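J.: Generate a structure from the sequence data that follows.
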Amino acid sequence: MTGEHMTEQSRTIVVTGAASGIGARISLRLARPGDQLFIHTRANSDGLERIAETLRDQGCTVETGLWDLAETGAGRRLVEAVQAAFGGIDVMVQNAGYANRSPLGEATDAEFEAAHGAIARAFFEMSGASMDALKASPMGRVIAIGAFGPHVWRTNAPVFPATAAAKASLEATAKALALQLAPDGVTVNVVAPGFIEKEPGTHMALTPESIAQSHAVIPMGRHGTMEEVAAVVEFLASKDAGYVTGQVIHVNGGLV
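T.: Below is the predicted model:
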């Protein structure tokens, strides 16, 4: 079923958390001339506009949005804004979120709720609100950015209880959505990065000491790059990934 918003040359793409880091790399990697992109950030409007201008220079039509996805209903409002701007959705990437280092016993209710709001509830809301648009797309794709936190529990690796719980919930939602949308040819997958290099000046989930120690627990002996994560997302958003759905794909250098 072909919607007016997508032709052989163009797609409507949504990326949350796109002002910097992995989200910015994903936006730039997915974009092709003629595509329509809706990119989001919570507060980094300057960074988002820089990415938007780069995308426009690449021949894309770009709309931007600022939302705190931790707020109830923000995920639905974002999807509504995308549909109002472009009339549909072909590729949706939920990347927004952050790592909370507070251990159990110290993490507050507010920290727990913020992590779940921005990560799990936002994806839950976006999933429900976008289902009809994804079904109408000739090649609907959903990619959620997970984390190693729900899968790696070691005494010599960092633990992020609130964030890990939120990412586990995100994975469950993605699997449910994959099951529901499979008959319509829509694929839904999770990309779970391991330790990934960050841009200077951005939020760091690890202390400098932890970063140095982390290389010892990675079989490949190094941190991954944001481009390596974006490359996997690019594949999952492509026609070639049409038979891959309901999966959690780890990009972590062999971390177990």
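J.: from here on, contacts and neighbour counts on C-alpha atoms
T.: Fine.
J.: Any idea how many residues pack against residue 240?
T.: When counting by other CA atoms under 10 Å, one arrives at 9 neighbours for residue 240.
J.: neighbouring contacts of stretch 22-42?
T.: For stretch 22-42, the external contacting residues (CA atoms under 8 Å, 6 or more residues apart in numbering) are 9-19, 48, 51-52, 55, 58-69, 82, 86, 95-96, 226-227, 229-231, 233-234, 237.
J.: which SS class is residue 97?
T.: Secondary structure, DSSP: H, G, I helix; E, B strand; the rest coil: residue 97 is coil.
J.: how about residue 222, what does it touch?
T.: Residue 222 sits in contact with 215, 253, where contact means CA under 8 Å, 6+ apart.
J.: any idea how far residue 177 is from it?
T.: The gap separating residue 222 from residue 177 is 34 Å, by CA to CA, to the nearest Å.
J.: just to revisit the earlier point, buried ones only from the contacts of stretch 22-42, please, as a PyMOL command.
T.: Selection of buried members from the contacts of stretch 22-42 for PyMOL, criterion 16 or more other CA atoms under 10 Å:
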select buried, resi 10+11+12+13+14+15+16+17+18+19+48+51+52+55+60+61+62+63+64+65+66+67+68+69+82+86+95+96+226+227+229+230+233+234+237
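J.: ok, the residue nearest the centre of the chain - contacts?
T.: Per CA atoms, centre = their mean, the C-alpha nearest to the average position across the chain is that of residue 95, at 2.1 Å. By CA under 8 Å, 6+ apart, the contact set of residue 95 is 15, 16, 17, 18, 22, 23, 144, 145.
J.: Please, where are all the helices along the stretch 51-200 of the chain?
T.: Assigned by DSSP state H, counting those that start in this stretch, the stretch 51-200 of the chain shows helices spanning 74-86, 109-115, 122-136, 161-181.
J.: Deepest in the core, which of the ones you listed is it.
T.: Of all the helices of the stretch 51-200 of the chain, helix 161-181 has the most neighbours on average by mean count of other CA atoms under 10 Å, namely a mean of 21.
J.: what packs against that one?
T.: Helix 161-181 sits against helix 109-115, helix 122-136, strand 141-145, strand 187-193, with contacts defined as 3 or more CA pairs under 8 Å, 6 or more residues apart in numbering; DSSP states H and E.
J.: and this one, so I can compare the two:
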Amino acid sequence: MAAIALVSGAAQGIGFACAQALAEDGYKVVLADIKPSVVDAASRLNGIGMICDMGDVDAITAMFDEIEATHGPVEALVNNAGIAMPGDFLSYDLAAFDTVLGVNLRGLFVATQRAARTMVENGIEGAIVNMSSINAQVAIPAIPAYCASKGGVMQLTKVAALALAKHNIRVNAVGPGSIDTEMMAGVNANPEAYKMAMSRTPLGRAGSAREIGDVVAFLCSRKASYVTGETIYVDGGRLGLNYVVS
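T.: A predicted model of the protein is given here:
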């Protein structure tokens, strides 16, 4: 029987690309998303689609209960679901701040803890990959909650890796840079905005969702058996750049 991998935020974009890469590696993939279209996305991979709000603790718990009862324990977890909710810093709404952290950080913690408990109980040497961002290191003033949450993801990844190392459960994160997804559609449609974004990306192009998915699949594989507690930045060289190309 194929091992089960669960990917949240998997209806499209990076999440779907992660699910696709894991399916190609032989996993039976559960694709979870708040969007009903996740069911159709799952069917394209011969996977399982589940509608779940990753900001809802009870919904996350119920999803794991159903997966385990019907398909078996999750052996690879990809916490990809995330939201940004931009706004002006001085007037940023606290409810929006809480909503972003609820999905991006609290929901990620709940899913990680729930998956890890079952892995430990069953002696599974599993892998957990969290979706961070270059905004764990650099900031954009219009997305304060998102930046704070991704910094938290980086640290929570380290904490979980240390806590679970004795069980041979590895926990890592991936930090994308400018990736050609729906979130970047507005930039792509504006030549000046795209030029500015690429001026801070040494490789001179946006990354693809599949380029993120392949790194996630690597971290879930035995090829990464001695990697834990790390955040791998897949950003075309952006974080190493200390000037902007004109």
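J.: Could you get me the TM-score between them?
T.: Once superposed, the chains reach a TM-score of 0.88 (TM-score structural alignment, normalised by the length of structure 2), with 235 aligned residues with a CA RMSD of 2.0 Å.
J.: that older thread, identify the residue of structure 2 aligned to the residue nearest to the centre of structure 1.
T.: Structural correspondence for residue 95 of structure 1 with respect to structure 2 (TM-score structural alignment): residue 80.
J.: Closest to residue 215 of structure 1 out of the contacts of residue 95 of structure 1?
T.: residue 22 (20.0 Å; CA to CA).
J.: In what element of secondary structure is the equivalent of that closest one over in structure 2 found?
T.: In structure 2, the residue matched to residue 22 of structure 1 (TM-score structural alignment) is residue 14. Using DSSP states H and E, residue 14 of structure 2 sits within helix 13-24.
J.: what's the mean distance for that helix versus structure 1?
T.: Mean deviation of helix 13-24 of structure 2 relative to structure 1 after superposition (mean CA distance after the TM-score superposition for structure 1): 0.8 Å.
J.: Over to stretch 152-162 of structure 2?
T.: Relative to structure 1, stretch 152-162 of structure 2 is 1.4 Å off (mean CA distance after the TM-score superposition for structure 1).
J.: any chance of the helices and strands packed on helix 161-181 of structure 1 in TSV, with distance to residue 214 of structure 1 too?
T.: As requested, these are exported to TSV (distance: least, CA to CA, whole Å):
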stretch	distance to residue 214 of structure 1
helix 109-115	23
helix 122-136	29
strand 141-145	21
strand 187-193	14
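J.: How about residue 175 of structure 1, nearest residue that isn't a chain neighbour?
T.: residue 246 (4.9 Å; CA to CA, 6 or more residues apart in numbering).
J.: still on that earlier bit, following element in sequence after the helix holding residue 14 of structure 2, please.
T.: Later in the chain than helix 13-24 of structure 2, the nearest helix or strand by DSSP H and E is strand 28-33.
J.: Which stretch of structure 1 lines up against that next one?
T.: Taking TM-score structural alignment, strand 28-33 of structure 2 hits residues 36-41 over in structure 1.
J.: and that stretch, how far from the chain's centre?
T.: 12 Å (CA atoms, centre = their mean, to the nearest Å).
J.: now stretch 193-206 of structure 2
T.: With CA atoms, centre = their mean, you get 22 Å for stretch 193-206 of structure 2.
J.: likewise stretch 226-233 of structure 1?
T.: 11 Å.
J.: how close does that stretch sit to structure 2?
T.: Relative to structure 2, stretch 226-233 of structure 1 is 0.8 Å off (mean CA distance after the TM-score superposition for structure 1).
J.: returning to what we had before: list the buried residues of the helix holding residue 14 of structure 2.
T.: Across helix 13-24 of structure 2, burial judged by 16+ other CA under 10 Å covers 13, 14, 15, 16, 17, 18, 19, 20, 21, 22, 23.
J.: If I take that helix and strand 170-176, what angle do their directions form?
T.: 130 degrees (axes from the mean of the first three to the mean of the last three CA atoms, to 10 degrees).
J.: burial count for the nearest residue to residue 8 of structure 2 once chain neighbours are set aside?
T.: Counting by CA to CA, 6+ apart, residue 8 of structure 2 lies nearest to residue 32, which is 4.6 Å off, once chain neighbours are set aside. Neighbourhood size, residue 32 of structure 2 [other CA under 10 Å]: 32.
J.: Residue 32 of structure 2 and residue 79 of structure 2: what is the separation?
T.: 10 Å.
J.: ok so, going back, can you tell which of the helices and strands packed on helix 161-181 of structure 1 is closest to residue 73 of structure 1?
T.: helix 122-136 (7.0 Å).
J.: Which of the three states applies to residue 5 of structure 2?
T.: Classified using three-state DSSP, residue 5 of structure 2 is strand.
J.: If I follow the layout properly, it ends up in contact with residue 71?
T.: No: using CA atoms under 8 Å, residue 5 of structure 2 is not in contact with residue 71; the gap is 10.6 Å.
J.: so what's residue 71 of structure 1 closest to, chain neighbours aside?
T.: The nearest residue in space to residue 71 of structure 1 (CA to CA, 6+ apart) is residue 117, at 6.5 Å.
J.: Map that neighbour across to structure 2 for me.
T.: Match for residue 117 of structure 1 (TM-score structural alignment): residue 102.
J.: got a list of what its match touches?
T.: By CA under 8 Å, 6+ apart, the contact list for residue 102 of structure 2 reads 54, 55, 56.
J.: Any chance of TSV for those residues, columns distance to residue 179 of structure 2?
T.: Shown next, in TSV, are the contacts of residue 102 of structure 2 (distance: CA to CA, whole Å):
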residue	distance to residue 179 of structure 2
54	22
55	24
56	27
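J.: Residue 190 of structure 2 versus residue 199 of structure 2, what's the distance?
T.: Separation of residue 199 of structure 2 from residue 190 of structure 2 (CA to CA): 14 Å.
J.: Could you tell me how many residues sit around the corresponding residue of structure 1 for residue 125 of structure 2?
T.: Alignment note (TM-score structural alignment): residue 125 of structure 2 maps to residue 139 of structure 1. Residue 139 of structure 1 has 22 neighbours, counted by other CA under 10 Å.
J.: Please look at residue 139 of structure 1 and residue 186 and confirm they touch.
T.: Yes: with contacts counted by CA under 8 Å, residue 139 of structure 1 reaches residue 186, the gap being 6.5 Å.
J.: Tell me the residues that contact both of residue 32 and residue 79 of structure 2, please.
T.: Common neighbours of residue 32 of structure 2 and residue 79, using CA under 8 Å, 6+ apart, are 7, 8, 9.
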